[in-house]
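>>> pasting the sequence and the predicted model now:
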Amino acid sequence: MRRVSRLTVAGAATASLALALSACGGTSTESSSSGSDGKNKGLAIAYDIGGRGDQSFNDAAYTGLEQAKNEFGYETADVEPTDGETDADKTQRLVSLAKQGYNPIVGVGYAYAPAIKEAAAKYPDTTFGIVDDSTIEADNVADLVFAEEEASYLAGVAAAKKSETNVVGFVGGVDNPLIHKFKAGFEQGVKDTNPKATVLSQFLTQTAEEGGFSSPDKGKAAAEGQIEKKADVIYAAAGLSGQGVIEAAAANEIWAIGVDSDQYQQEALAAYKDHILTSATKGVAKAVYNLAKSVEDGKPETGIVRGDLKSGEIGLADSNPTFKGDAELQKAVEEAKEKIISGEIKVKSS
């Protein structure tokens, strides 16, 4: 597949990208120049619900974009979602980026699947990526997916080892197949570690449009309900809503387990970090960067690109000194990790 060229040509500032995207979400990194053929730009990402600042996988995607921008020295764009947007809005956003010459273009989240499919068909010489979806079969699309259930299993091991009440909680943002992977892995990890433990599980909403991934207040209320039922470790796979879970955990002096990014390290969560035991991480930043590098190298990734424990693209963060200093916990997690990688433990995804 032909790679879109990125000749660096000085030019007058342009607001064309901002104008093109004004109807479908703002951009925090706008175009400042364009080559004579309009195709001199680099990586662009379009955020999922919650947008940049979710301290979770949207922010992880931005980290990958920043790494690519710094290493390759090209222009980038990152575009926010809007409330109540349709697939047509998402398509317009991606098409606008493709017209401007951005390559690759990444949709962050499975909700971008219809839009990616349509935009990729219109721009076959542009590489597209989608995070958390494996349904698009196209020569110019990379499906960036992860074995979330494996990292969640390790989170379950940690929760079971740390719980003093034998009651732990899971809060999922939306009741959908992706979040069921987190839930299934976590519950299996808990039960395999402590068969006597009880797992309280709750989904915040049935659809993303109802705010399951973008409502800290909903996450906080769900966590408080589980805490009333004696949960003393709660794992949240809920995007921005997970901040509410972490806040409730800190207020009640229990443990929270974060997701996607190492939330112990997130500046916005610094006030609660002492109660973030660990986070089930997945390498969204690495996947986004790797896609950009593959295009830069002239060998774009396509098809299903999967990250798992074996590849090192998912795992369990150990930034919290309490987690790092607990030898028994460390041993249990490491043993579980080795058994998953070897195939001795088969982790359920639903």
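Yep, that arrived. The shown structure was predicted, so the numbers you read here are calculated from the model rather than taken from an experiment.
>>> CA atoms for contacts and neighbours, from now on please.
Will do.
>>> Gln226 versus the closest residue to Asp192 other than its chain neighbours, what's the distance?
Using Cα to Cα, 6 or more residues apart in numbering and skipping the chain neighbours, the partner closest in space to Asp192 is Val157 (7.7 Å). Val157 sits 19 Å away from Gln226, going by Cα to Cα, to the nearest Å.
>>> the helices in the protein, which residues?
For the chain, the helices defined by DSSP state H cover 16-21, 57-72, 87-99, 113-122, 148-162, 177-193, 216-228, 242-251, 284-296, 321-324, 327-342.
>>> can you redo those helices as JSON lines with distance to Leu309 and mean neighbour count?
Putting these into JSON lines (distance: least, Cα to Cα, whole Å; neighbours: other Cα atoms under 10 Å) gives the following:
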{"stretch": "helix 16-21", "distance to Leu309": "37", "mean neighbour count": "17"}
{"stretch": "helix 57-72", "distance to Leu309": "18", "mean neighbour count": "21"}
{"stretch": "helix 87-99", "distance to Leu309": "31", "mean neighbour count": "21"}
{"stretch": "helix 113-122", "distance to Leu309": "25", "mean neighbour count": "19"}
{"stretch": "helix 148-162", "distance to Leu309": "7", "mean neighbour count": "29"}
{"stretch": "helix 177-193", "distance to Leu309": "13", "mean neighbour count": "23"}
{"stretch": "helix 216-228", "distance to Leu309": "28", "mean neighbour count": "21"}
{"stretch": "helix 242-251", "distance to Leu309": "23", "mean neighbour count": "25"}
{"stretch": "helix 284-296", "distance to Leu309": "14", "mean neighbour count": "23"}
{"stretch": "helix 321-324", "distance to Leu309": "19", "mean neighbour count": "14"}
{"stretch": "helix 327-342", "distance to Leu309": "7", "mean neighbour count": "16"}
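>>> hold the first one in mind and look at this next one:
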Amino acid sequence: MKKKTVALMLAAAMAASLTACAGSGSSAESKTTTAADSSAKEESTKADDAEKTTDAAEKKDNSDLKIGLVTDVGGVNDGSFNQSSWEGLQKAAEDFGVEVNYLESSTDADYVPNIETFIDEDYDLIISVGYMLADATRQAAEANPDCNFAIIDDATIDLPNVTCLMFRQEQAAYLVGYVAGLMTKTNNIGFVIGMTNETMNLFGYGYCAGAIDANPDITIQQFNANSFADPATGKTNASTAITNGADIIFHAAGATGLGVIEACQEAGVYAIGVDRDQYNDAPGTVVTSAMKRVDNAVYDSVESLINGTLKGGVHTYDLAAGGVDIAPSQDLLPEDVKKAVEDVKKKIVAGEVTVPSSKEEFEAAYGDVYQLD
């Protein structure tokens, strides 16, 4: 188990800001001022004051606030949702001056002691990464009602001190499936999932739906690695798909997906990443990624804690709100594919295209195509 601390103090920045404000607005030059000039100046002053108030709120000393992140297996460098969560927390530390830590979970036996460590150290907010931590988070939240908790990808905890951060990942998966359907040259693509359950299957529903809508003749090979921390199995699954004709493979498998990307890179076929923009993990191989902005959700939770507006309940991030999307790295996408994706994004937001969010919805529209239950 690794532990890392980042503590950023912004007192110096506050002092510099106040000094700059105090030194502005003086001039030895005189000029004639019209009524319009005076009005414009007044409005400008109001805008400046509002901006200074916002800056002051962001730069106040929050160093006494401590936020802890408990990862799922796969660790903070999984290249996926654990890493994205930590990146969001690091940005919050930089912007707000809070103290942040992470504790890595090597196995599910680490969930409870990792959470308890942060509780014992009087952390103000504890963020659990992934639905696998739901039982441990619920237990801790019930026993510590004065402590704030947030959990990613789980909506089963109905407690006033637990914020559930959910995502319409099926929408992002639909977009990358659409890309795969348009770009495959063999009409044969692959999908590797870390584990099958109600939450993870949303990736599969979206990916298969998007691929079929873009290319009705497509074949989709599907694999369950049954782990988020097994790159070797991910590589084996991807290699099998490639041997059977797949030329684009999407993974929704955390660190297991690193093996998928490696297999694709070695075989010279395209991979599709997940959760964060994974283009730089294998330039020339990762054609796009289904982004789930857990970094934004983590950042928002910290900001809400500071503002005193953090509430329990379910908070859902979708395509319209920028909570999910296709990756911004698009060097490998042809212009016609980019345009097609932008068009279908608009249709999803407008409600003209409905992405299935359950097995029943998927089968009603596409039949018994999705094989991972």
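Perfect, thanks for sending it. As the structure is a computational prediction, the values presented were derived from the model and not from experiment.
>>> about what we covered before: got CSV for the helices of structure 1, with distance to Ser261 of structure 1 too?
Output for the helices of structure 1, formatted as CSV (distance: least, Cα to Cα, whole Å):
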stretch, distance to Ser261 of structure 1
helix 16-21, 28
helix 57-72, 6
helix 87-99, 25
helix 113-122, 23
helix 148-162, 12
helix 177-193, 14
helix 216-228, 17
helix 242-251, 12
helix 284-296, 9
helix 321-324, 16
helix 327-342, 18
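>>> Ala138 of structure 1 is nearest to which of the ones you listed?
helix 113-122 (7.7 Å; Cα to Cα).
>>> returning to what we had before: give the contact list for the counterpart of the residue nearest to Asp192 of structure 1 in structure 2.
Matched to structure 2 by TM-score structural alignment, Val157 of structure 1 sits across from Tyr178. Contact analysis of Tyr178 of structure 2 by Cα atoms under 8 Å, 6 or more residues apart in numbering lists Tyr207, Gly210, Ala211, Ile212, Asp213, Ala214, Val341.
>>> counterpart of the third one in structure 1?
So the one you mean is Ala211 of structure 2. By TM-score structural alignment, Ala211 of structure 2 lines up with Val190.
>>> for that match, which non-adjacent residue is closest in space?
Closest residue to Val190 of structure 1 apart from its sequence neighbours, by Cα to Cα, 6+ apart: Gly156 at 4.3 Å.
>>> you'd agree the one you found is up against Gly185?
Yes: counting by Cα atoms under 8 Å, Gly185 is a contact partner of Gly156 of structure 1 at 7.4 Å.
>>> quick one, what contacts the aligned partner of Ala317 of structure 1 in structure 2?
Using TM-score structural alignment as the criterion, the counterpart of Ala317 of structure 1 in structure 2 is Ala327. Ala327 of structure 2 makes contact with Arg276, Asp277, Thr288, Ser289, Ala290, Met291 under the criterion Cα under 8 Å, 6+ apart.
>>> check the gap between the last one and His251 of structure 2 for me.
Computed as Cα to Cα, the Met291 of structure 2 to His251 of structure 2 distance reads 12 Å.
>>> more neighbours: which of those two?
His251 (32 against 28; other Cα atoms under 10 Å).
>>> map the more buried one onto structure 1.
Under TM-score structural alignment, His251 of structure 2 pairs with Ala236 in structure 1.
>>> for its match, what are its contacts?
Phe170, Val171, Gly172, Gly173, Gly242, Val245, Ala256, Ile257, Gly258, Val259.
>>> then Arg168 of structure 2?
Thr316, Tyr317, Asp318, Leu319, Gly323, Val324.
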